[in-house]
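Colleague: sequence unknown, structure follows:
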């Protein structure tokens, strides 16, 4: 009878987890595809699409879209170069694990499906991992918690990012550890390290847990040593060979400001952390609100159990500390991809807490009472509602205004109509042509070598010669709608309008089409009579707004 009840319980839990996985997959895939096709994806998705596309051509990790994010471009005024290697900015070789899949379906949408699939699969592996310790009902609750977590939902609904691989890889490695599948465990550790240069902190945390728990002390010491050697080797030897600006990015960008230095090396940073830890601690204490909210959001879907789970702090604590010490605490956004890296350790720690403690070689699991199950379910629902209200990556732009005062809201019919206008224009651009576009178009045109973001129109080609793009496409309608509430959009709107004015006046580019606030220009082409008339009429209506923005940017300069 007991065995029958257990089988029924297991079947019910499996069904619940399966339904949660299907719901998560369909919910996330539908929203991310809708966001993409209505031109709300941004340059990050296009960046990875271009990396995959270039890698298929043998130009591994080359991207013209990432070079503008390097310190040489930001501080040195360097233009985009099509030979820039992304590994010099973030070391993510494990991303190419999925290149064979992309080769079968070489399109940006493939990355959307891949990301949702990876995260969905991670929840199923988590259930299998939980079953190593827990009964089916508690294991099912933990898996459902994963699918309801804002730190999982938010980054999944965002642009493609390398960290989307981490939950699946870490859960799989921990499951292999429990099964003692060493043939699988060690390759997975290598893959985890290859996800990101900072993923070594996750492996280091796993090692600390194994040492303190005394389960595999020598293995834990090995993992700690491997992670330290890996991070120092990658950031000091490998990445500087790819891009000479690495020391200005990692970890100086993250920790350097606390030490009032611009040239400190990784080794010096580590030494100062050891000898001057109070500088970092004071930074966190001085701004307690944001870290506290972040931790509450991370713990909410698990009913805050990770707060009292030592293993959770061991595994995720070092990466979490790195985030808490981020410059200005700007990385503490629960919907950012970095939040997903904290998730595996918290959930594994929750599994171990629920498994209870050993006493006289007997295991005493924590009981799941009906009352706490209701509280836990309520926490999951609140987490889902919070995810929707935070509107991650503007996914719910058609439900939630991006700004209330002033009101900025775009309805579905408006955006669908506008998206059709954009698509009709970019479809006219040849596949091999060089282009510069506003960022929402980048994911749709990134299967090419020469693409940059407006208002830039120059790039460095394969021979390092300065070139101008053949086509320019500017979505001024979108920028104009958002400029009232967002200064960055306001300034981009101004710069793009001024750029089009300049290009047309210099006759270096001609306007081929202008419709619904979207301009298509081509180098050395004559203006289409109807398009230039439409542009001049639209431009006339912008004069007061352009003058106001000009005065904001140049208060002492008259409008030209």
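Modeller: Yep, that arrived. If you're wondering where the values come from, they're calculated on a predicted model, not measured in any experiment.
Colleague: alpha carbons only for contacts and neighbour counts from here, please
Modeller: Fine.
Colleague: secondary structure element for residue 490?
Modeller: helix 487-506 (DSSP states H and E).
Colleague: same question, residue 474
Modeller: Using DSSP H and E, residue 474 falls in strand 471-475.
Colleague: How far away from the center of its chain is the next helix or strand after that strand?
Modeller: Sequence order places helix 476-482 as the next helix or strand after strand 471-475, per DSSP H and E. Counting by CA atoms, centre = their mean, to the nearest Å, helix 476-482 is centred 24 Å from the centre of its parent chain.
Colleague: Show me what counts as buried in the helix holding residue 490.
Modeller: By 16 or more other CA atoms under 10 Å, the buried positions in helix 487-506 come out as 489-497, 499-500, 503-504.
Colleague: Give the closest residue to the most centrally placed residue in the chain in space, chain neighbours not counted.
Modeller: Centroid-nearest residue in the chain: residue 337, 3.8 Å away (criterion: CA atoms, centre = their mean). In this structure, residue 337 finds its nearest non-sequential neighbour in residue 155, 5.0 Å apart by CA to CA, 6 or more residues apart in numbering.
Colleague: Pull the number of nearby residues for that neighbour.
Modeller: The number of residues packed near residue 155 is 25, by other CA atoms under 10 Å.
Colleague: Pretty sure it sits in a helix.
Modeller: Yes. Counting by DSSP: H, G, I helix; E, B strand; the rest coil, residue 155 is located in a helix.
Colleague: any idea how far residue 305 is from residue 365?
Modeller: Going from residue 305 to residue 365 by CA to CA, to the nearest Å gives 14 Å.
Colleague: In terms of neighbours, single out the busier of those two.
Modeller: Shown here are residue 305 and residue 365; by other CA under 10 Å, residue 305 has more neighbours (19 against 16).
Colleague: Second structure for comparison follows:
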């Protein structure tokens, strides 16, 4: 929680933090799912070049209905609601896991498994990341599996239904849990079959009927980004993409193990905190089958990243499956080499997770680059924050604004917020085009990173070019500049 607070204070919380904050703020105002920041990422804008809309519904990208329950918390404590919810839910999931482990295993082994959960990069990474809607998966997944183990059908129902509301693809997690119950729990087979059917219907209906009626992002962006290497045309939707992939079994098998080094590293990193038990557990294989299949088949650098939020879909199966393996092999815990080996594996996994500086959350103490050396000290971070707060204070609370990524979490609680350098224009509810009243850019924020990181260097160049262009056009005039941070105000009032 302290690291998350520091991220907000030091401007290292970025775009998703602002997007979800605006979405929940809009929900609290009576406009559920609405977000102009989400519109910037929509298929209409990112693929087809349209302007962002202030009435765009994030539902077109992700059906995260459960996350909207946090809207009153945003009204109550503002931006602090997001890290509080994120850390609390992932911590609570570990406590539920401890409850189950201590019931089935001896205390020492249950404690070791719980430590593996809290010290895993698959939990630490998503916990330190920007706010995201997948934080519910471990808690609800553990509750569903516990209900299946204890034959508490009411608990299964009470956890499974909210699990579907996490996102449109959370049905993949529930499908795997149901598959495990059908294969491995004879007394719960009918419940497992019901969960499989329910999850399948949910995914198909949400991705083929409901979401496309709001936006084309699913086919224009997400399916293309994930499965474009396997399917030539993804415009037919989820079902058509699956059928098209099944017609190419050779390509599917190749994608499952390609690239082999990255795939093996991904599986080892997930299994290392658990002493590699998931690699030999049938229960784990069944419990993670669907989301793991999607991860292995997907393309892009985020598909097999252990510290990103997507890996939370695997966490319930990894840990509950490992618990069941230890329950079935009680004598293995008595071997003398197991405990020191497990301690070493946990220590190595934790070290790798922290040295990797997930999402630059630990940049105050871990350099962003060792060779060449790039490190922004905590004092410099606080200086940047002071400059940002001074600039942001100039923008009226309800004014329309365009800002670059580090500043957006400070400006997200308003109807119109656009990301720079995407532009300064947007469409209102009637489709009319307007320019924002304020532009707040921080090209100096990227200066320490420019010599090493190409992405930051390009961002700084784009921001400087856009600021110069806006002022040269006469549409905006500069009203503030301090330590590499610039504020522009629209020269004329909106018509």
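Modeller: Perfect, I can see it now. Because the structure is a prediction, the values reported are computed rather than measured.
Colleague: about what we covered before: and the residue nearest to the centre of structure 1, what pairs with it in structure 2?
Modeller: In structure 2, the residue matched to residue 337 of structure 1 (TM-score structural alignment) is residue 309.
Colleague: What helices and strands are in contact with the lengthiest helix in structure 2?
Modeller: Ranked by number of residues, the top helix in structure 2 under DSSP state H is helix 81-104. Judged by 3 or more CA pairs under 8 Å, 6 or more residues apart in numbering; DSSP states H and E, the packing partners of helix 81-104 of structure 2 are helix 71-77, helix 107-118, helix 121-128, helix 137-150, helix 315-328.
Colleague: how about that helix: buried residues?
Modeller: Buried residues in helix 81-104 of structure 2 (16+ other CA under 10 Å): 81-87, 89-91, 93-98, 100-102.
Colleague: Quick check: the closest residue to residue 349 of structure 1 other than its chain neighbours vs residue 259 of structure 1, distance?
Modeller: Among residues not flanking residue 349 of structure 1 along the chain, residue 312 sits closest, at 4.0 Å (CA to CA, 6+ apart). Distance, residue 312 of structure 1 to residue 259 of structure 1, by CA to CA: 29 Å.
Colleague: Looking at these two, which is more packed in?
Modeller: Neighbours per residue, other CA under 10 Å: of residue 312 of structure 1 and residue 259, the larger number sits with residue 312, 27 against 15.
Colleague: aligned partner of that one in structure 2?
Modeller: Using TM-score structural alignment, residue 312 of structure 1 lines up with residue 284 in structure 2.
Colleague: which residues of the stretch 251-400 of structure 1 fall in strands?
Modeller: Applying DSSP state E, counting those that start in this stretch to the stretch 251-400 of structure 1 gives strands spanning 357-359, 362-364.
Colleague: In a markdown table, list those strands along with mean neighbour count and distance to residue 515 of structure 1.
Modeller: Shown next, in a markdown table, are the strands of the stretch 251-400 of structure 1 (neighbours: other CA atoms under 10 Å; distance: least, CA to CA, whole Å):
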| stretch | mean neighbour count | distance to residue 515 of structure 1 |
| --- | --- | --- |
| strand 357-359 | 10 | 67 |
| strand 362-364 | 11 | 69 |
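Colleague: Using JSON lines, lay out those together with distance to residue 531 of structure 1.
Modeller: Conversion of these to JSON lines gives the following (distance: least, CA to CA, whole Å):
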{"stretch": "strand 357-359", "distance to residue 531 of structure 1": "74"}
{"stretch": "strand 362-364", "distance to residue 531 of structure 1": "76"}
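Colleague: what's the nearest residue to the equivalent of residue 373 of structure 1 over in structure 2 if we skip its chain neighbours?
Modeller: Residue 373 of structure 1 maps onto residue 339 in structure 2, with residues paired by TM-score structural alignment. Among residues not flanking residue 339 of structure 2 along the chain, residue 333 sits closest, at 7.8 Å (CA to CA, 6+ apart).
Colleague: Please name the residues that touch that neighbour.
Modeller: 109, 326, 339 (CA atoms under 8 Å, 6 or more residues apart in numbering).
Colleague: Of those, grab the buried ones for ChimeraX.
Modeller: To isolate the buried ones among these in ChimeraX, judged by 16+ other CA under 10 Å, type:
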select :109,326
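Colleague: Dump the contacts of residue 333 of structure 2 to JSON lines, plus distance to residue 436 of structure 2.
Modeller: Shown next, in JSON lines, are the contacts of residue 333 of structure 2 (distance: CA to CA, whole Å):
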{"residue": "109", "distance to residue 436 of structure 2": "58"}
{"residue": "326", "distance to residue 436 of structure 2": "59"}
{"residue": "339", "distance to residue 436 of structure 2": "60"}
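Colleague: What count of nearby residues applies to the closest residue to residue 399 of structure 1 other than its chain neighbours?
Modeller: Of all residues not flanking residue 399 of structure 1 in the chain, residue 411 sits nearest, at 7.9 Å (CA to CA, 6+ apart). When counting by other CA under 10 Å, one arrives at 12 neighbours for residue 411 of structure 1.
Colleague: Quick one: map residue 411 of structure 1 onto structure 2.
Modeller: Applying TM-score structural alignment, one finds that residue 411 of structure 1 aligns to residue 377 in structure 2.
Colleague: And its match, how far from residue 262 of structure 2?
Modeller: Here residue 377 of structure 2 is placed at a distance of 32 Å from residue 262 of structure 2 (CA to CA).
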